[in-house]
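In: no letters, just coordinates:
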């Protein structure tokens, strides 16, 4: 796979599987924090040179990428549109990695490729070029490119609206839930899709569907994942980014076809519930206790055309002819009835 080595773009410098045929995800490289951001449960807010000023930061994302999707969802739900600008790269990824285009240009540096943004931050950078990227326009550098950390920073470092996706009283449970779903589900679909042998694939698929079965059971009695299930949190953001892509991409392209998400009653209702989160601007959302989220706040972050184009076109080793399927024909706007769970009062996003 492609990566930067000492600031030079290489197309043959990274192997996605280890010697056992298992998918091996590389770690993110830029791990700075915004001043006041809370990294994890029990930790004091970070202190740094990166002050969370409105208009200072820019978020580079791809609508197709589930990791970038997490950051885009938090930005939207926290009402940070005016505080943090955002731009897209093309969904298709070829030998030069993520690229800009006439349709999706770079508003800051007029670059052709995202790897040029990385070398602007560090001319000798070695590592993979990934999204999301949180860029500081004042210091002209990358603050962070790790999605789980960007999610926490956007929720805790900025004022935004009154929504809280990482409330203090639930942080430990949110962290535990995010960790619990990461390896078998978020990363598990990739472990299955890029497995180098049958044993690695079988192990990944077994763990994936065991985990999906587990959360199907959890969601039978509560609306959301963390705590008592009454509040949407970062754990749900992390889960949704995988579930919304599952039936269109992972089920077929990554051979995760034991069962589709729309065949799980609770996971499917949960996915539709999250997709539909939002009320008309100016009208209080019952999930926020008074904070305003504009209509279809989450739906606006989902671009299924970009999602399908990216996976089926970019992975020529998995799909040599790069044909993009036309289905499945499923509707995320159908009724979900998740707000009618017995014993579950109206959900809220804000801490009590």
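Out: Structure received. The structure displayed is predicted, hence computed values, not measured ones.
In: only C-alpha atoms from now on, for both contacts and neighbour counts.
Out: Fine.
In: now residue 327. Nearest residue, chain neighbours left out?
Out: What sits nearest to residue 327 in space, not counting adjacent residues and going by C-alpha to C-alpha, 6 or more residues apart in numbering, is residue 248, at 6.7 Å.
In: now do that neighbour against residue 131, distance only.
Out: Counting by C-alpha to C-alpha, to the nearest Å, the separation of residue 248 from residue 131 is 21 Å.
In: neighbour count: the two, which is higher?
Out: Using other C-alpha atoms under 10 Å, the more surrounded residue of residue 248 and residue 131 is residue 131, with 26 against 22.
In: against that first model, consider the following:
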């Protein structure tokens, strides 16, 4: 937090990359790493989506921290014995300190943990999903889509940069602002960018090209949480997502696409945001709404054309252990 009351996201503390060419100390190796996520967290959710779309479940196992945490970090309070069944730890912070006993930066999800040593290999969320697309290709499922096509990478990166600070991080800048001026600045930038994205998507199905890309994944994880958390809890209340027709239809289109809605847990989203931010919601009361049935209504976006998976195919059914509650 700056003296002006502006929320600033801290840089991650272990941003090493896992690379296929052996140039990093962490090589690509099936079965070596466990992806630790939390259903509530948008930054983690995008890694869950990409892992599923690319079919990396057999190469990278997944541990799921619960929606609640304290000063000791994300906790595996939904697992038997309150411990991750593979890593054997109660708090994710244990894996960070296994890598660095003096680690004192943010303990964040997603994190890829080296199972044998119990050490966090990386929590570099900025590169993680791109690396799933480009470094883990030997372990992609047959028919995996190209979420980061080389011919569109510059455009995808430019698009991501256009909404990272104003939308992905912008909702947090609204919610955690400690001065009126900082809040109003973040609020204005958030809705200005959402208006621009709405205009961009009015006549096209996806953000870049005619298929789902990394850019869509990154925008969508914020949109899907908008009405359940950001509109009320973070005071992003000019409009609900359901009151922004283009973005609402775009979000419903992706929600109906395998990999998106079937990895979304609205219950845990609300439990997290309303349950851990004491300074914003000191009572800890979790709202019952909104009504989620609208997510299942027709979106009409297929009339715009496009091919969700390009030359690829949809992923298969979600593994039983990774299913989320249905809203239908």
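Out: Sure, I can see it. Just so we're clear, the structure is a prediction, and the values are computed from it rather than from any experiment.
In: can you pull the TM-score for these?
Out: The TM-score (TM-score structural alignment, normalised by the length of structure 2) is 0.89; 305 aligned residues with a C-alpha RMSD of 1.6 Å.
In: so what corresponds to the residue nearest to residue 327 of structure 1 in structure 2?
Out: Counting by TM-score structural alignment, residue 248 of structure 1 corresponds to residue 228 in structure 2.
In: secondary structure class for the residue in structure 2 that residue 318 of structure 1 lines up against?
Out: Alignment note: residue 318 of structure 1 maps to residue 280 in structure 2; criterion TM-score structural alignment. Put simply, residue 280 of structure 2 is coil when judged by DSSP: H, G, I helix; E, B strand; the rest coil.
In: for residue 280 of structure 2, give its distance to residue 126 of structure 2.
Out: For residue 280 of structure 2 relative to residue 126 of structure 2 (C-alpha to C-alpha), the value is 27 Å.
In: one more: residue 246 of structure 2?
Out: Distance from residue 246 of structure 2 to residue 126 of structure 2, by C-alpha to C-alpha: 27 Å.
In: between those two, which is the more surrounded one?
Out: Neighbours of residue 246 of structure 2 and residue 126, each counted by other C-alpha under 10 Å, are more numerous for residue 246; the result is 22 against 11.
In: which part of structure 2 matches the longest helix along structure 1?
Out: Across structure 1, the longest stretch assigned as helix under DSSP state H is helix 198-218. On structure 2, the counterpart of helix 198-218 of structure 1 by TM-score structural alignment is residues 180-200.
In: mean deviation, the matching stretch versus structure 1?
Out: By mean C-alpha distance after the TM-score superposition for structure 1, the fitted stretch 180-200 of structure 2 averages 0.3 Å away from its aligned residues in structure 1.
In: what does that stretch contact?
Out: Outside stretch 180-200 of structure 2, the residues that touch it by C-alpha atoms under 8 Å, 6 or more residues apart in numbering are 4-6, 163, 166-167, 170-171, 173-175, 177, 207, 236, 238, 244, 246-247.
In: run the last query once more with 6 Å
Out: 5, 6, 166, 167, 170, 173, 174, 177, 246, 247 (C-alpha atoms under 6 Å, 6 or more residues apart in numbering).
In: now the terminal residues of stretch 23-39 of structure 2, how far apart.
Out: Stretch 23-39 of structure 2 end-to-end distance (C-alpha to C-alpha) = 32 Å.
In: that one maps to which residues in structure 1?
Out: Under TM-score structural alignment, the match for stretch 23-39 of structure 2 is residues 47-63.
In: tell me how far the aligned residue in structure 1 for residue 3 of structure 2 lies from residue 195 of structure 1.
Out: Using TM-score structural alignment, the partner of residue 3 of structure 2 in structure 1 is residue 19. According to C-alpha to C-alpha, residue 19 of structure 1 and residue 195 of structure 1 sit 11 Å apart.
In: and these two? Which one has more around it.
Out: Counted by other C-alpha under 10 Å, residue 19 of structure 1 and residue 195 do not tie: residue 195 has more neighbours, with 24 against 9.
In: is it true that that one touches residue 20?
Out: No - here residue 195 of structure 1 lies out of contact with residue 20, judged by C-alpha atoms under 6 Å, at a distance of 9.2 Å.
In: where helices are concerned, which of the contacts of stretch 180-200 of structure 2 count?
Out: 170, 173, 174, 246, 247.
In: what's the neighbour count on the second one?
Out: Same thing as residue 173 of structure 2. Burial of residue 173 of structure 2 is recorded as 28 neighbouring residues (other C-alpha under 10 Å).
In: quick one: the residue nearest to residue 327 of structure 1 from residue 174 of structure 1, how far?
Out: 27 Å.
In: tell me the contacts of residue 64 of structure 1?
Out: 91, 306, 307.
In: work out for me the element it sits within.
Out: Using DSSP states H and E, residue 64 of structure 1 sits in no helix or strand.
In: and the closest residue in space to it that isn't next to it in sequence, how far is that from residue 242 of structure 1?
Out: Closest residue to residue 64 of structure 1 apart from its sequence neighbours, by C-alpha to C-alpha, 6+ apart: residue 307 at 4.0 Å. Residue 307 of structure 1 sits 11 Å away from residue 242 of structure 1, going by C-alpha to C-alpha.
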